[in-house]
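Asker: sequence and predicted model, in that order:
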Amino acid sequence: MALEWEQVIVDAADPVALGRWWAEALGRVCVDEADDEYEIRTAPDRLPGLLFGHVPEPKTVKNRLHLDFRPQDQAAEVARLPALGARHADIWQGEQPWVLLVDPEGNEFCVLGERSG
């Protein structure tokens, strides 16, 4: 038996707005849009996707799962993403080679530094 990774689901108060934000942040395309969900992928026929689905309750605690991104230029992305609406977050992790940010709805993600080795 084989499994194919279809998508990651992200709970959202406003899935369309959050999905559009992530599409711009990641340079992705929308493959499905409705009032209660918004899916993005690198290309319409490429998996996995990110599916933003509506939930009525607000985010209340730290995510149990978050996304890590390794850019070519960490400093440039750490400047660009807050200009789009991300915010810096500090969970008292000390000096690390990554930068912790949160998206407009408070979901944590990391912008990693240069790969070592």
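Answerer: That came in fine, so what should we check first?
Asker: going forward, measure contacts and count neighbours with C-alpha atoms only.
Answerer: Fine.
Asker: what segments of the chain are strands?
Answerer: For the chain, applying DSSP state E gives strands covering 7-12, 29-34, 37-41, 49-54, 67-69, 87-88, 99-102, 108-111.
Asker: who does the second one touch, helix- and strand-wise?
Answerer: So that's strand 29-34. Counting contacts by 3 or more CA pairs under 8 Å, 6 or more residues apart in numbering; DSSP states H and E, strand 29-34 is packed against helix 15-26, strand 37-41.
Asker: so it versus strand 37-41, what angle?
Answerer: Between strand 29-34 and strand 37-41, the angle formed by their directions is 170 degrees, by axes from the mean of the first three to the mean of the last three CA atoms, to 10 degrees.
Asker: go on, the fourth one?
Answerer: For the pair strand 49-54 and strand 37-41, the angle between their directions (the same axes, to 10 degrees) equals 170 degrees.
Asker: run through who's touching strand 49-54.
Answerer: Outside of strand 49-54, the residues within contact range by CA atoms under 8 Å, 6 or more residues apart in numbering are 6-16, 18-19, 36-42.
Asker: Glu77: which of the strands of the chain is closest?
Answerer: Within these, the stretch nearest Glu77 is strand 108-111; the backing value is 7.6 Å (CA to CA).
Asker: chain center to that closest one, what's the gap?
Answerer: Remark: strand 108-111 is offset 8 Å from the chain centroid, using CA atoms, centre = their mean, to the nearest Å.
Asker: got another, please set it beside the one above:
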Amino acid sequence: MPSRWEQVVVDAEDPPRLARWWAEALGYVIVTETPGEAEIRRRRDELPGILFNLGTDPKVGKNRLHLDLRPDDQEAEVERLVGMGARPVDIGQGDVGWVVLADPEGNEFCVLAPRSST
């Protein structure tokens, strides 16, 4: 029997603060929160979640794993996320159809263009 995906774990300098940022960005709810870790999910009883765990090692280089977000309006979503504290980053992506941003702790993620209706 295969395993079930429970959560993605993100090391964070301030887990509750980063969890609150991502909960707002994704429209998720905070399931648990302590000074050392916080978990968010789409709904309290729905997996998988994202667990933000206290990590003391500084982030170095490009993430090897990142989230891709696909909003209905890419430009508006980039503007909203930047207004929340994300920042555009160049990881060598060149001229592509997505926008690479970094969250308040520097973790890269992509904001994709809407899927075509074809």
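Answerer: Arrived safely, thanks for sending. Everything numeric here is computed off the predicted structure, so don't read it as measured data.
Asker: of the strands of the first structure, which is nearest Val61 of the first structure?
Answerer: strand 108-111 (10.4 Å).
Asker: what span of the second structure is that closest one aligned with?
Answerer: Residues 108-111 of the second structure are matched to strand 108-111 of the first structure when aligned by TM-score structural alignment.
Asker: pull the distance from stretch 62-76 of the second structure to the chain's centre.
Answerer: With CA atoms, centre = their mean as the basis, stretch 62-76 of the second structure stands 8 Å off its chain's centre.
Asker: okay, buried residues for it please.
Answerer: Residues of stretch 62-76 of the second structure classed as buried by neighbour count (16 or more other CA atoms under 10 Å): 69, 74.
Asker: same question for stretch 108-116 of the second structure.
Answerer: Buried residues in stretch 108-116 of the second structure, defined by neighbour count with 16+ other CA under 10 Å: 108-113.
Asker: what's the answer for stretch 33-48 of the second structure, then?
Answerer: Within stretch 33-48 of the second structure, judged by 16+ other CA under 10 Å, the buried ones are 33, 37-42.
Asker: now stretch 75-87 of the second structure
Answerer: Of the residues in stretch 75-87 of the second structure, 77-78, 81-82, 86-87 count as buried by neighbour count, 16+ other CA under 10 Å.
Asker: for the buried residues of stretch 108-116 of the second structure, which one is nearest Val100 of the second structure?
Answerer: Cys110 (4.5 Å).
Asker: can you pull the contacts of that closest one?
Answerer: Counting by CA under 8 Å, 6+ apart, Cys110 of the second structure makes contact with 66-69, 98-101.
Asker: in JSON lines: those, plus distance to Gly49 of the second structure.
Answerer: Output for those, formatted as JSON lines (distance: CA to CA, whole Å):
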{"residue": "His66", "distance to Gly49 of the second structure": "14"}
{"residue": "Leu67", "distance to Gly49 of the second structure": "13"}
{"residue": "Asp68", "distance to Gly49 of the second structure": "15"}
{"residue": "Leu69", "distance to Gly49 of the second structure": "15"}
{"residue": "Trp98", "distance to Gly49 of the second structure": "24"}
{"residue": "Val99", "distance to Gly49 of the second structure": "24"}
{"residue": "Val100", "distance to Gly49 of the second structure": "22"}
{"residue": "Leu101", "distance to Gly49 of the second structure": "21"}
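Asker: for Glu79 of the second structure, see how far away the closest residue to Glu77 of the second structure other than its chain neighbours is.
Answerer: Nearest non-adjacent residue to Glu77 of the second structure, counting by CA to CA, 6 or more residues apart in numbering: Pro71, 6.6 Å away. Counting by CA to CA, to the nearest Å, the separation of Pro71 of the second structure from Glu79 of the second structure is 12 Å.
Asker: cool, thanks, talk later.
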